[in-house]
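Enquirer: Model the following, please.
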Amino acid sequence: MKTHIELNKANLLHNLKVFKEITRRKIMFVVKANAYGHGLNEIIEIIKDLPLVDYYAVDSISEAMLIKSRQQQKPILILGWSDRAELTEIIANGFETVVPSNDQFKLSKEIAKKINRKAFIHLKLETGTQRLGLEPEKVTRLLRNFPDPQLELRGIYSHFANIEDTTDPTFAQQQLAIYNQVLKHVPAGRILRHFSSSASSLLFPKTFFDMVRIGISAYGYWPSKQTHALYLEKSSKKIILKPVLSWVAKVAQIKQIKKGSAIGYGLSYRTYNNVKIIVVPVGYYDGYDRKLSNIAQILVHGVKAPIRGRICMDMFMVDVTHVKNVKIGDRVLILGEENGEKIHADVLAELAGTINYEILARINPLIPRIIV
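Expert: Below is the predicted model of the structure:
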């Protein structure tokens, strides 16, 4: 394989155990977006028989069906919006679904009655993100409909808008106050209350409720620098999150380039000396951001080596003049750790002007994933 992804099973289990110990709550493992780019099929294979995870959260029916084909013990919540056809399939398969509007509430009820199945729903409360969600007064009114012959209320939840991009929790506290006010109207019964994301699970125990939703940090990354800084300020307990994913490629070609030569499209890099470069058969089609051209590094024999020229669709070039004994077919690391050196998604995100979530989630799902 010219490129593949390696998934470290021990690191994934370590990260999930960290959150189990911190929160002492049920864990909803967020595996949408192909498990944040890691590979949904492989991540489920690692975790399916272990008690660390109580729920799975996905975006779509297709993701839910893949998980169901691998395990049927743990419930699956579909967080994304679904049209009539998708919602019918969700209800028919017994998945749990978000209800973010009055229209979706009515549609769920209608479909459940039509196919003679009960719909399992979680009401999504709008507290300030202004995405999918019902205003507090609408949730309060809908709660009066329960118990209902077609609908079973499994949960009520919301999502923080500004929990990880700041060290000021003011807006998050306002959201939490709205949520707590609505909870006063929730009928008695086994209805899961969940609000906490990775960031709030690290920072604010008042957000834990019955279950926490863990996404980015299960895969070994802090949600942001601000979250990490605030955690260090608030907590005396040191925790380590271990990245699960390593991105591996091979040296496709080695070239000796003379001083003053241009490298790549647009002649965007010219050599200052005679240099040795390698060609790596990975490009922006694979999810390696073109904005990393001329600024990012990879690991070659555990040594950091700079990208020269623009990232191409299927390949890029790297200066390895300072690296000894490089051969065609040698393993290189685009993301990962080797010999004490690291290339992490946080670093690439900062260089590309984005977030670690995007660096990971955009990795092409066609690249083979291997559990190690």
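Enquirer: only C-alpha atoms for contact and neighbour calcs from this point on.
Expert: Fine.
Enquirer: Over to stretch 37-57 now: how far is its first residue from its last?
Expert: 15 Å (Cα to Cα, to the nearest Å).
Enquirer: one more to put side by side:
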Amino acid sequence: MLLRDTVIKVDLDDIAYNMDLIRKMAGSAAVMPVIKANGYGHGAVPIAATLMKHGASYLAVATLTEALELREAWPDYPLFILGHTPDRLLPLAAENRIVSTIFSIEQGRILSDLACKTGRSVKAHLKVDTGFHRLGATDLRQMAAVCRLPGLDVEGIFSHLALAGSEENEKQYRQFCAVIQGLEKEGITFRYHHLADSISAVDDPKYRMDMIRPGALVFGLRGFHKGFLPVRQALTFETRISQIHRIRKGEGVGYDYLWTAPADTRIGTLPFGYADGYPRSMRGKGYVTIRGVKCPVVGVICMDQCMVDLAGVPEAREGDRAVIYGNGRNNTMSIAEAAELAGTNKNEIVSRLAARPPRVYIAGGSAHSIPSSVSAFRT
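Expert: Purely as a prediction, here's the structure:
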């Protein structure tokens, strides 16, 4: 039973459709969906089964805590941490058969020592800094030394494009290939070579190599510079009108009365706010859609509530559905439009969605609220 009117709906059929498109695009390359930040706000654990069923070779996250949540739900599926795992926690990742990113000889030695003690090899992927200057190794000899450590299976090598333009992308790609070739001369090879995120995977086939890391693309959020893939936005954010107030011209609404009515109107109070992940900067810019009509957000957006002007929809009633984020059709605000209005990108809009609004998952036309157990989503 849903305990709030403010809910986030995720269409698993859309995610399946998107994954099928991605797999077809990837060809022979493996697909490692990135479901960090609670699956970009969609819910990492509930969507995992759909991704597995539709061709995910790995599931990637950013942190050990995110990986452990998935490991509890999925004891055997390949999991990869894209970000930094502190040295003291590398053994915990390895013990849970979670593949870590490494970029130093010290990290490699920790995992190698563990492998030698347990008699079981430990997998890792080597991160190369090709100019992003976020994480990554730069010394070829040190990389070779890491790869030769006993018991350490460095099955992958990867980097990340800064997406600073075609010329810079090409420069990073060439540098990455030079590192791979340098290691191959030392007799070191890898099962996986990966560089491409959602944007670069769509824009340039050569960056796909033999593994891609789609993130936003999985959820139907497009941000391509050149290419196009007709993915579908899987998420809808909606609520219902709590109360309707009749106010007169000149009366204020919300904190500090920063909005005053230009004419007699009706104001609808909606039970969502910035604590649910809605940008506070949407004041004076945002709107919700009620009965197919855009209703502007007025006044300061509160932590738990906000108000909208119902002047354009006089038939609106308490309890009516209000779409906060939709797919852009029927006068609803898409994630892309929300990002533009808030002055950010689509990934931030969805990843900032809080855990507080319950998630409802739609598959085959049936809706399921998030269960206390993930068994309902296992295949």
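Enquirer: Drop the TM-score for these two in here.
Expert: Remark: TM-score between the superposed chains equals 0.90 [TM-score structural alignment, normalised by the length of structure 1]; 355 aligned residues with a Cα RMSD of 1.9 Å.
Enquirer: Name the nearest residue to residue 15 of structure 1, sequence neighbours excluded.
Expert: Nearest non-adjacent residue to residue 15 of structure 1, counting by Cα to Cα, 6 or more residues apart in numbering: residue 218, 5.2 Å away.
Enquirer: and residue 336 of structure 1, that one's in a strand?
Expert: Yes. Assessed by DSSP: H, G, I helix; E, B strand; the rest coil, residue 336 of structure 1 belongs to a strand.
Enquirer: Now which residue in structure 2 aligns to it?
Expert: In structure 2, residue 336 of structure 1 lines up with residue 326, judged by TM-score structural alignment.
Enquirer: Ok, residue 133 of structure 1 next?
Expert: By TM-score structural alignment, residue 133 of structure 1 lines up with residue 136.
Enquirer: residue contacts, that match?
Expert: Each residue near residue 136 of structure 2 by Cα atoms under 8 Å, 6 or more residues apart in numbering is listed here: 102, 103, 126, 127, 128, 129, 130, 159.
Enquirer: repeat for residue 353 of structure 2
Expert: Counting by Cα under 8 Å, 6+ apart, residue 353 of structure 2 has contacts 41, 276, 277, 278.
Enquirer: rewinding a little: count of neighbours near the residue nearest to residue 15 of structure 1?
Expert: Residues lying near residue 218 of structure 1 (other Cα atoms under 10 Å) number 27.
Enquirer: swap in residue 188 of structure 1?
Expert: 6.
Enquirer: Confirm it sits in a helix?
Expert: No. Assigned with three-state DSSP, residue 188 of structure 1 falls outside any helix and is coil.
Enquirer: where's it relative to residue 143 of structure 1, distance?
Expert: 11 Å.
Enquirer: Checking residue 15 of structure 2 next. Helix, strand or coil?
Expert: Classified using three-state DSSP, residue 15 of structure 2 is helix.
Enquirer: That one contacts residue 49, correct?
Expert: No. Between residue 15 of structure 2 and residue 49 there is no contact under Cα atoms under 8 Å: 10.7 Å.
Enquirer: Who has more neighbours out of these two?
Expert: residue 15 (25 against 21).
Enquirer: What separation do you get for the more buried one and residue 8 of structure 2?
Expert: Going from residue 15 of structure 2 to residue 8 of structure 2 by Cα to Cα gives 15 Å.
Enquirer: Alignment lookup: residue 258 of structure 2 to structure 1.
Expert: Residue pairing (TM-score structural alignment): residue 258 of structure 2 is matched to residue 268 of structure 1.
Enquirer: oh, I was asking about residue 99 of structure 2
Expert: Superposed on structure 1 with TM-score structural alignment, residue 99 of structure 2 falls opposite residue 96.
Enquirer: In this structure its match contacts residue 108, no?
Expert: No. Using Cα under 8 Å, residue 96 of structure 1 makes no contact with residue 108, being 11.0 Å away.
Enquirer: Quickly list what's touching both of these two.
Expert: Joint contacts of residue 96 of structure 1 and residue 108 (Cα under 8 Å, 6+ apart) are residue 119.
Enquirer: Comparing the two, which residue is more hemmed in?
Expert: Remark: of residue 96 of structure 1 and residue 108, residue 108 carries more neighbours, 26 against 23, as counted by other Cα under 10 Å.
Enquirer: Aligned to that one, what sits in structure 2?
Expert: Structural alignment places residue 108 of structure 1 opposite residue 111 in structure 2 (criterion: TM-score structural alignment).
Enquirer: tell me the secondary structure for its match?
Expert: Three-state call for residue 111 of structure 2 (three-state DSSP): helix.
Enquirer: Surely residue 367 of structure 2 and residue 361 touch.
Expert: Yes. With contact defined as Cα under 8 Å, residue 367 of structure 2 and residue 361 form a contacting pair (5.5 Å).
Enquirer: So these two - more neighbours on which side?
Expert: With neighbours defined as other Cα under 10 Å, residue 367 of structure 2 and residue 361 compare such that residue 361 has more, 24 against 14.
Enquirer: helix/strand/coil for the more buried one?
Expert: The local conformation at residue 361 of structure 2, judged by three-state DSSP, is strand.
Enquirer: So it sits against residue 10, correct?
Expert: Yes. The criterion here is Cα under 8 Å, and residue 361 of structure 2 meets it with residue 10 at 4.9 Å.
Enquirer: Identify the spatial nearest neighbour of residue 342 of structure 1, chain neighbours not counted.
Expert: residue 336 is the one closest to residue 342 of structure 1 (Cα to Cα, 6+ apart), at 5.8 Å.
Enquirer: my bad, should have said residue 169 of structure 1
Expert: residue 163 (6.6 Å).
Enquirer: and what of residue 197 of structure 1?
Expert: The shortest distance from residue 197 of structure 1 to any non-neighbouring residue, by Cα to Cα, 6+ apart, is to residue 213 (5.0 Å).
Enquirer: three-state assignment of the counterpart of residue 59 of structure 2 in structure 1?
Expert: Aligned counterpart of residue 59 of structure 2 in structure 1: residue 56 (TM-score structural alignment). Following three-state DSSP, residue 56 of structure 1 is assigned to strand.
Enquirer: if I pick residue 56 of structure 1, what's in contact with it?
Expert: Counting by Cα under 8 Å, 6+ apart, residue 56 of structure 1 makes contact with 28, 29, 30, 31, 74, 75, 76, 77.
Enquirer: can I get those in TSV with distance to residue 292 of structure 1, secondary structure and neighbour count?
Expert: Output for the contacts of residue 56 of structure 1, formatted as TSV (distance: Cα to Cα, whole Å; DSSP: H, G, I helix; E, B strand; the rest coil; neighbours: other Cα atoms under 10 Å):
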residue	distance to residue 292 of structure 1	secondary structure	neighbour count
28	33	strand	23
29	30	strand	23
30	28	strand	25
31	26	coil	27
74	40	coil	14
75	39	coil	17
76	36	strand	25
77	35	strand	25
